[in-house]
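A.B. asks: Provided below for reference: sequence and predicted model.
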Amino acid sequence: MIRTPKKLWVMHRIGNKLQKINNIIKVIPEWRQRYIVNNVEGVNSKDLAQKWASYTRDSSLFIKEDDIVGIEDESRLLEESLMDGELQQTLISVVGMGGSGKTTLVAKMYNNETVKSHFDCYAWITISQTYIRDELFRSLIKEFHQSRKEQQPPELSGKDYVELVNILRSYLDLKEYLVVLDDVWDTNLWEVIKVALPDNHLGSRIMLTTRKEDVGSFSSGVISYIFHIKPLKGSEAWHLFCKKAFSSYPDKSCPRELELLASELVGKCKGLPLAVVALGGLMSSKKSITEWRSVYDNLNWQLNNNQMLEVVKSILLLSFNDLPYPLKHCFLYCCLFPEDYIIRRKRLIRLWMAEGFIQRVNRITPAEVAESYLMELIFGACFKLY
């Protein structure tokens, strides 16, 4: 068989491409080591929307303390209930709508150095609608040891239910501890978890956040308090919105020509701090009345045509749609990780760079560009920060 020069040239090109593919396959293990890519459970396309919601749901964790308004009384009462001298184990439930500031309030207490120094060890666990009992106990063990800068017990992954409970009970036996259970949906959670949290009469506290009144009320055999988070008053919501939307303006005040539209937009937030902060962040980049009107019309359409979407999710969806494409790619990439998976900042930046998501900018390193992407996503209420 005689091959024509053209066919030989085509086969040569195909051979070169195959060689390049083989070379890439050979260095993949090296890339995994370089970028510290471990095996994690992925999700399929059907789960992406749910994963996106889970990342945005808890984004109130990075609302700055000077952005917290309307919960001063709750903050004072909650702090008192944590350190009131009562020695019996106490369960404190913070109940409110999604985006009402439950997690923000509890995070403020949890990160308070006075509160932390009051307890021997502490742990923060996000529960969500689905959880695995044994994984929950493993997370508690890790968090408690990290809070005291101690090395965690070896081979936790191989421990069964009884062993995990015994480890927790033994570790907590003579300690005053604080546990936060964030975003609880299951009324039976307390029955599941209390076996591993001994009441040693040293003043230990368990705080939980939930949208469901029946979850907050279900606490058998323990002292319990319930704090209800109310929506912001109109003046509080307006003040918070202006701080975010007009941060670059003198006195952070709303221009007169935008007052009517701004007032209508704030009204759509129904007094929910996360909605106000997210919408204010979105509007901070809009300068003309035309742009403001466009956002207002889009939000109205979302609320009228997507009845299943709550106001917070509608506003977060608008914020996401407004992101530049490179930032969308970076954000959606994070949906490939399991829910509540903690990603270190530097590692995430390396992964974005390895995937080719970072645009080239003159005189700025790719790492610096990636850092700016991350900060913009944080400002836009897309990430939960630890």
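C.D. replies: Structure's in. What do you need?
A.B. asks: please make it C-alpha for all contacts and neighbour counts, starting now.
C.D. replies: Fine.
A.B. asks: what sits against Val95?
C.D. replies: Neighbouring residues of Val95 by CA atoms under 8 Å, 6 or more residues apart in numbering: 102, 209-213, 216, 226-229.
A.B. asks: equivalent analysis for Asn166, please.
C.D. replies: Applying CA under 8 Å, 6+ apart, we find Asn166 in contact with Ala196.
A.B. asks: the one helix or strand it maps to: which residues count as buried?
C.D. replies: Counting by DSSP states H and E, the element that carries Asn166 is helix 161-172. For helix 161-172, the buried set under the neighbour-count rule, 16 or more other CA atoms under 10 Å, comprises 164-165, 167-169, 172.
A.B. asks: then stretch 224-235?
C.D. replies: Under 16+ other CA under 10 Å, the buried positions of stretch 224-235 are 224-232.
A.B. asks: dump the residues you listed into a markdown table; add distance to Tyr131 and secondary structure as well.
C.D. replies: Converted to a markdown table, the buried residues of stretch 224-235 look like this (distance: CA to CA, whole Å; DSSP: H, G, I helix; E, B strand; the rest coil):
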| residue | distance to Tyr131 | secondary structure |
| --- | --- | --- |
| Ser224 | 23 | strand |
| Tyr225 | 24 | strand |
| Ile226 | 23 | strand |
| Phe227 | 24 | strand |
| His228 | 25 | strand |
| Ile229 | 25 | coil |
| Lys230 | 28 | coil |
| Pro231 | 29 | coil |
| Leu232 | 31 | coil |
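A.B. asks: this is the comparison structure:
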Amino acid sequence: MQHDVLVGRGDVEKELITRLTDNEEEKSLCVISLVSEEALGKTALARNVYNKVDIRQHFQCRAWLHVAKDFTYKDLLLAIIKQIPICGVLADVELMSEHQLSALLFQILIELCTPFTVVANGSRVILTTRDSKVASEVDPWGHPLKLMRLSDEESCKLFLKVVNGANHDNLNNFKVGIVRICRGLPPTIVLLGGLFSSIQPNDEWSGVTDHLSQYLGDDDQSVDLLTIVALSYHELPYVLKPCFLCLTLFPKAYEIPTQRLLQLWIAKEFIQISTTTTTSVLEPEDLAKAYLEELVSTNMIEIATWKEHGSPKTCRMSSFLYNVFLPKDEDIGFLQIHHCNSHVHESNQIIRRLADHYVGVKSTLESHTQHLCSYVSFEAQKQGTSNREAKNLRHLFMNEVSIAKPSSKESSRTNLQTLMGLLLGAKDPYEYGLDWFTSLRKLGVSCHPKSAEKTAKCISGLDKLQTLRLRSKD
């Protein structure tokens, strides 16, 4: 549940929905900007409206994009095409040129001459930005929706919503101090609510408000969001801190499959096995789920989607937290991220956790992979990635990446249990050494029809395999 859009945003949300669905006055393309210089929940509000049932039914196609500073036009086209629910158009789409992608998008959305040009079918774009100049440039005749800070009453109401399991009667004694500290900033309120949820009432709550009040200064403005973030992270149990930081391995605003995240935690040995009072040993998977629940209760991460039976399906770190922790993680050497269009340089630094984000990463050097305990790739064009030294890996998730055959059969007898997103193409699967990965329990493969029969025979020899996802490239 996204608490920061449930309180004090009713009028803005209603106006946004009206502008999205009212085609009588404006049938051409319309850009609706949500603007605020501060972190006031613009993205959360837009996402909440984007996922509403009546909005999903109103628009035949929808696409959600996070435009990073180093995003290219090709990245934009790929992100849009991958979200259009039309089957049979995604084969080798990442390998297409920018011109080919534009032509493909034109073919799919025939009413559009080029992406985002003026059309007469009521297309809409929601833009969230801190810069009012950006909003005026994309639509000089538009009227941006400006988000304001919450009122004192709204701030208290939101705070009571986000303090998980706390006695509201006890909280009433702290309302004045909380209002002074937060000054109507939803992210600050949400984090402070999570902090109150994780500590003992009364005395410790008083300690938090007293500590934060000293940062108000003479102007009595709200406490800086970074101060709240730092305190929230400091108060996390030590076993949860690396689990939380692990979320920055994924791209900003990415909805992370919870099962994949839990597997990463287990593979990285972040899960501290303990015993209960009955001396029974908890399974790592059960303990990892408990870690996730505790992190969610602190409001440091949020559940994005749920499975039908009610368990978390995907989760994410909020954008403002991601902006804070990614550079810190890289500075302390916790992980390394290869960003869009980044050139990878030789380094003496030992890298334990590596992720390739977006299209355009130039290379992954062997020196960067030989000590890895985890590797997450979102780079679809990477070919022939060396795996001669990726021996400690237990779970490897890729996006249709072709990896080289191990240097020897003995070196491939690793702990690798999960291999998803492997691209075999038209080559003989035995040339990739797929039959050598005898410890695999979960496998996801994309192959060419020419190699399908041999691929099936190769896979049948993996006697520990429990889950298989097989995709044809035709």
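C.D. replies: Sure, I can see it. Keep in mind that what you see is a predicted model, and the values were worked out from it rather than measured.
A.B. asks: which one of the buried residues of helix 161-172 of structure 1 is nearest Glu86 of structure 1?
C.D. replies: Using CA to CA, Leu172 comes nearest to Glu86 of structure 1 of the buried residues of helix 161-172 of structure 1, at 17.6 Å.
A.B. asks: and the closest one, what pairs with it in structure 2?
C.D. replies: In structure 2, the residue paired with Leu172 of structure 1 according to TM-score structural alignment is Leu109.
A.B. asks: against Val119 of structure 2, how distant is its match?
C.D. replies: 11 Å (CA to CA, to the nearest Å).
A.B. asks: SS state for the counterpart of Gln359 of structure 1 in structure 2?
C.D. replies: Structural correspondence for Gln359 of structure 1 with respect to structure 2 (TM-score structural alignment): Gln272. Judged by DSSP: H, G, I helix; E, B strand; the rest coil, the three-state class of Gln272 of structure 2 is coil.
A.B. asks: what residues are up against Gln272 of structure 2?
C.D. replies: If a contact means CA under 8 Å, 6+ apart, then Gln272 of structure 2 has Val239 as its contacts.
A.B. asks: distance of Gly194 of structure 2 from Tyr233 of structure 2?
C.D. replies: Computed with CA to CA, the distance linking Gly194 of structure 2 and Tyr233 of structure 2 is 11 Å.
A.B. asks: equivalent analysis for Thr385 of structure 2, please.
C.D. replies: Distance, Thr385 of structure 2 to Tyr233 of structure 2, by CA to CA: 36 Å.
A.B. asks: one step back: looking at Gly194 and Tyr233 of structure 2, which has the bigger crowd around it?
C.D. replies: Gly194 (22 against 19; other CA atoms under 10 Å).
A.B. asks: give the equivalent position in structure 2 for Ser81 of structure 1.
C.D. replies: By TM-score structural alignment, Ser81 of structure 1 lines up with Arg19.
A.B. asks: again with Leu156 of structure 1
C.D. replies: Matched by TM-score structural alignment, Leu156 of structure 1 corresponds to Val93 in structure 2.
A.B. asks: repeat for Trp238 of structure 1
C.D. replies: By TM-score structural alignment, Trp238 of structure 1 lines up with Cys156 in structure 2.
A.B. asks: need the three-state assignment for the closest residue to its match other than its chain neighbours.
C.D. replies: In space, and not counting its chain neighbours, Cys156 of structure 2 is closest to Lys175: 6.5 Å by CA to CA, 6 or more residues apart in numbering. Of the three states, Lys175 of structure 2 takes helix under three-state DSSP.
A.B. asks: Lys175 of structure 2 against Ser155, yeah?
C.D. replies: No. With contact defined as CA atoms under 8 Å, Lys175 of structure 2 does not count as touching Ser155 (9.1 Å).
A.B. asks: these two - which one has more neighbours?
C.D. replies: Between Lys175 of structure 2 and Ser155, Ser155 has the larger neighbour count (other CA under 10 Å), namely 25 against 18.
A.B. asks: wait, a helix at the more buried one?
C.D. replies: Yes. Under three-state DSSP, Ser155 of structure 2 falls within a helix.
A.B. asks: how close does it get to Arg183 of structure 2?
C.D. replies: Ser155 of structure 2 sits 8 Å away from Arg183 of structure 2, going by CA to CA.
A.B. asks: over to Lys27 of structure 2?
C.D. replies: Counting by CA to CA, the gap from Lys27 of structure 2 to Arg183 of structure 2 is 40 Å.
A.B. asks: also Arg130 of structure 2?
C.D. replies: Distance from Arg130 of structure 2 to Arg183 of structure 2, by CA to CA: 19 Å.
A.B. asks: and what of Arg149 of structure 2?
C.D. replies: Computed as CA to CA, the Arg149 of structure 2 to Arg183 of structure 2 distance reads 7 Å.
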